[in-house]
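Trainee: This is a predicted model, with the sequence first.
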Amino acid sequence: MKYVVVLGDGMADEPIAELGNKTPLEYANTPVLDALSKNSEIGLVKTIPDGMNPGSDTANLSVLGYDPEIYYTGRSPLEALSIGVAMKDTDIAIRCNIVTVSEDDKPYEEKTIIDHSSSEINTEDAAVLLEAVRKELENDIYKFYLGTSYRHLLIWDKGTVADLTAPHDILGRVIGKYLPDEEDLREMMRKSYDVLVNHPINVERKAKGLNPANSVWFWGAGTRPSLSSFEEKNHKKGAMISAVDLLKGIAVGAGMKNINVEGADGTLHTNYEGKAEAAVKVLVEDGYDFVYVHVEAPDEMGHQGSVERKVKAIENLDEKVIRIIKEGLEKSGEDFRMMVLPDHPTPICVRTHTSDPVPYLLYDSTNVLEKEWDYNEADAKKSGNYIAQGHKAMDYLFSNIK
């Protein structure tokens, strides 16, 4: 038996008037999921423990079977594992986004945050901008490391775990009251604007109608993580396919194989097919038992507040990922179980994450269930199936369907 999780990041949502009071998941044209749902169990799973922040970090730890209340030490340390930063026990890792703030004559504290991803800036441009920041701001205490797209890393030697605000939580707001209390961090953010605002890359971006990547933003601080081995824990040899350093870092910490797919960049136009084909290969040809296929696009479209693009991301997931994996495994003759779910909702109406339970679909190629439901938030709730602790979803995947 082979096992697959297809994780549509932030895919769950609320009913939207312009979609006829349907959610994007209900409204999207998803013939593969529609067919699968008729022979699947569906239900709700609570991926965010009470009192914890509804981040992709805590949620994906849950889905992978790691109780965040035990294993979570912050988001950025997980990303540090992916980048290859060897953290000391005294280091604090901090996410360093390259964001867009308003360009006006107001003091930095009075500017508004416009875009947490700087129009989904590519890694090549981000590398140049981060190097400009590094030349001005890096010292023996603060070290910058390149990540992917807008997502980068700051390591603070002998730092403290500061209470920092995620930029996607405050889009459209004046930034002053959300800046770090730590003056060194605040000052680096202020200075980064001066370094980047008139950088040639940003001049070019604005000429193209793209948002300038004109400030760094610090958030997600934490200490060095320690995850137990996925294979020892589950007796399954596992692989991760994701464009996002957070997921790659979790895989490094859990001793899973990271598979890098060319053209996979976490955007709406990511290489969906390449991810799906890599998933089939690692299971069928390479002999792995489990693969976790993470697709960032629905979450990014939720943060952007784009109904049309979120629907498209879900349709891409259906046609270009789930279909290819299903057909590839069927062609191979392998029996398999596939779980499809988001990590958390990213509702268009709030443009950030919420803690609500998310819908899951659990398909077993050896079972015929003949159900009437579809895979969406409403039918998942009506099913009455509920996994109250998200970190037990992985055990559920590896056990028999009820």
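Mentor: In hand now; what should we look at?
Trainee: Going by C-alpha atoms from here, please, whenever you check contacts or count neighbours.
Mentor: Will do.
Trainee: now the closest residue to residue 38 other than its chain neighbours: how far from residue 41?
Mentor: What sits nearest to residue 38 in space, not counting adjacent residues and going by C-alpha to C-alpha, 6 or more residues apart in numbering, is residue 371, at 4.6 Å. Using C-alpha to C-alpha, to the nearest Å, we find residue 371 at a distance of 8 Å from residue 41.
Trainee: So the two - more neighbours on which side?
Mentor: Each of residue 371 and residue 41 has its neighbours counted (other C-alpha atoms under 10 Å); residue 41 has more, 23 against 13.
Trainee: all helices in the stretch 151-300 of the chain, in order from the N-terminus.
Mentor: Using DSSP state H, counting those that start in this stretch, the helices found in the stretch 151-300 of the chain span residues 183-196, 200-207, 230-234, 245-254, 272-284, 297-304.
Trainee: Return the most buried member of those.
Mentor: helix 297-304 (a mean of 27; mean count of other C-alpha atoms under 10 Å).
Trainee: and the residue nearest to residue 38, what element?
Mentor: Here residue 371, judged by DSSP states H and E, is contained in no helix and no strand.
Trainee: just checking, it touches residue 36?
Mentor: No: taking contacts as C-alpha atoms under 8 Å, residue 371 lies outside contact range of residue 36: 9.8 Å.
Trainee: any common contacting residues for these two?
Mentor: Residues touching both residue 371 and residue 36 (C-alpha atoms under 8 Å, 6 or more residues apart in numbering): none.
Trainee: Strands of the stretch 1-150 of the chain, start to end?
Mentor: Under the criterion DSSP state E, counting those that start in this stretch, the stretch 1-150 of the chain contains strands at 2-8, 40-45, 91-101, 113-115, 142-148.
Trainee: mind giving me TSV with those and columns for distance to residue 66?
Mentor: Output for the strands of the stretch 1-150 of the chain, formatted as TSV (distance: least, C-alpha to C-alpha, whole Å):
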stretch	distance to residue 66
strand 2-8	15
strand 40-45	14
strand 91-101	20
strand 113-115	31
strand 142-148	24
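Trainee: hold the first one in mind and look at this next one:
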Amino acid sequence: MKYIVVLGDGMADEPIDALEGKTPLEYAKTPAMDALAAQSEIGLLHTIPEGMKPGSDTANLSVMGYDPKIYYSGRSPLEALSIGVPMKDTDVALRCNIVTLSEEEPYEEKIMIDHSSGEISTEDAAVLLHAVQQELERDGYHFYVGTSYRHCLIWEKGAVVPLSQPHDILTQRIGEYLPQDAVLREMQKKSYDILADHPINVERKKRGLNPANSCWFWGAGTKPALTSFEEKYHKKGVMISAVDLLKGIAVGAGMKNISVEGANGGLHTNYLGKAQAAVDAVLKDGYDFAYIHVEAPDEMGHQGSVERKIQSIEYLDEQVVKPVYEQMLASGEAFRLLVLPDHPTPIRVRTHTSDPVPYLLFDSTAPRRESWKYNEREAKASGNYMAKGHEMMQYLLGAN
């Protein structure tokens, strides 16, 4: 038996009046997922434990089968693992977003325009972070380049201080959300002075792009300790993602990360390449399990774009779910396919919520005869509900 998870990050949503009261998932044209739903178990899964923040970190740990209440030590340490940052037990890792702030006001009165600086390229972001490094790096504080707008600051002998997520404060003035720690706060302020008139940002503004004009620290945490996925579930697995967080979970879990050319975490990522990498891993390379993570629906939710979120869901259906299902079926290999989001990212709020997410579980050895389609409404109507998200992985892998 082979196992594949297709995870559309933030794909779940709420009914939207402009979509005739449907969610983006319900409104999108998803013939592959709907055809699968008619042969599958569907239901709702609660991925965020009570009392924990709804993030891709806690949610994906849940889906991967790791109870966040036991294994979660912060988001940024997981990302640090993925880029090879050497963390000591006394280190604290922080996510360092390069964000877009409004330009006219004093720093404390600026508005958070864009948490991703228009999904800036890794190449441009690396140049900007290097400029910050040269000016701000000091004993006990070290910057590391990640992917796109997502980077890392290691604070030696630091503290896990409360910090605001930039995607939670879009369109808001930043003053009350700035770090209380004096050093971190001053570094953020100085980063604006370094980046605001940097040649890359001058050029970005000429091209009508959002300037990447400030660092923003969040997601503080200590060195994580995950049990090996193979030891825990007796399956040899691979991770296929363009996002450092997911790559870091894979590193911590002892799974292989497969890099796909053109996979960038954006709307126009290499969907087909990801699908093919998963199929090749389980059919040709001897792996039992593949986890395909697609970031685009989440990013479009943060952007507040209904049209692009629908488009990202349709791309995932046509270019990931369909080829994975068709190739696995044609191979004759027994397989189980799980399709789901990690959490909702509703257009209404442009950030994550803790609501349960719809799942679809297909078993090639026991296809069902159902009348379901795959969306939030029908998943709820099915009556199937799993309250502890981390139990889904054992449920997926348990029937051999």
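Mentor: Received the coordinates, thanks. Just so it is clear, the model here is predicted, and its values are computed rather than measured.
Trainee: what's the TM-score here?
Mentor: Once superposed, the chains reach a TM-score of 0.99 (TM-score structural alignment, normalised by the length of the second structure), with 400 aligned residues with a C-alpha RMSD of 0.8 Å.
Trainee: from the chain's centre, how far out does stretch 370-382 of the second structure sit?
Mentor: Computed by C-alpha atoms, centre = their mean, to the nearest Å, the chain-centroid distance of stretch 370-382 of the second structure equals 24 Å.
Trainee: likewise stretch 111-126 of the first structure?
Mentor: Remark: stretch 111-126 of the first structure is offset 16 Å from the chain centroid, using C-alpha atoms, centre = their mean.
Trainee: same question, stretch 70-85 of the second structure
Mentor: 13 Å.
Trainee: Can you give me the buried ones in it?
Mentor: 72-83, 85 (16 or more other C-alpha atoms under 10 Å).
Trainee: Relative to residue 175 of the first structure, which of the strands of the stretch 1-150 of the first structure is closest?
Mentor: With C-alpha to C-alpha as the measure, strand 113-115 is the member of the strands of the stretch 1-150 of the first structure nearest residue 175 of the first structure (6.4 Å).
Trainee: That closest one vs the second structure, average distance?
Mentor: The superposed strand 113-115 of the first structure is, by mean C-alpha distance after the TM-score superposition for the first structure, a mean 0.2 Å from where its aligned residues fall in the second structure.
Trainee: That strand packs against which elements?
Mentor: Counting contacts by 3 or more C-alpha pairs under 8 Å, 6 or more residues apart in numbering; DSSP states H and E, strand 113-115 of the first structure is packed against strand 91-101.
Trainee: The alignment partner in the first structure of residue 334 of the second structure and residue 157 of the first structure: what is the separation?
Mentor: Residue pairing (TM-score structural alignment): residue 334 of the second structure is matched to residue 335 of the first structure. Separation of residue 335 of the first structure from residue 157 of the first structure (C-alpha to C-alpha): 49 Å.
Trainee: And those two? Which one has more around it.
Mentor: residue 157 (17 against 13).
Trainee: Would you confirm that the match of residue 334 of the second structure contacts residue 283?
Mentor: No: assessed by C-alpha under 8 Å, residue 335 of the first structure is found out of contact with residue 283, at 11.1 Å.
Trainee: got any residues that touch both of those two?
Mentor: residue 2.
Trainee: check contacts around the match of residue 334 of the second structure.
Mentor: Residue 335 of the first structure touches 1-2, 329, 364-366, counting by C-alpha under 8 Å, 6+ apart.
Trainee: which of these lies closest to residue 91 of the first structure?
Mentor: Using C-alpha to C-alpha, residue 2 comes nearest to residue 91 of the first structure of those, at 38.9 Å.
Trainee: and the nearest residue to the closest one once chain neighbours are set aside, how many neighbours?
Mentor: Nearest non-adjacent residue to residue 2 of the first structure, counting by C-alpha to C-alpha, 6+ apart: residue 336, 4.4 Å away. Other residues near residue 336 of the first structure come to 19 when the count uses other C-alpha under 10 Å.
Trainee: just residue 138 of the second structure next, same as before
Mentor: If we define neighbours as other C-alpha under 10 Å, then residue 138 of the second structure has 10 of them.
Trainee: now do residue 387 of the second structure
Mentor: Around residue 387 of the second structure there are 14 other residues, counting by other C-alpha under 10 Å.
Trainee: The corresponding residue of the first structure for it and residue 44 of the first structure: what is the separation?
Mentor: Aligned counterpart of residue 387 of the second structure in the first structure: residue 388 (TM-score structural alignment). Distance from residue 388 of the first structure to residue 44 of the first structure, counting by C-alpha to C-alpha: 8 Å.
Trainee: Overlap of the contact sets of those two?
Mentor: Common contact partners of residue 388 of the first structure and residue 44 (C-alpha under 8 Å, 6+ apart): none.
Trainee: tell me which of the buried residues of stretch 70-85 of the second structure is nearest to residue 346 of the second structure?
Mentor: So of the buried residues of stretch 70-85 of the second structure, ranked by how close each gets to residue 346 of the second structure (C-alpha to C-alpha), first place is residue 75, at 21.1 Å.
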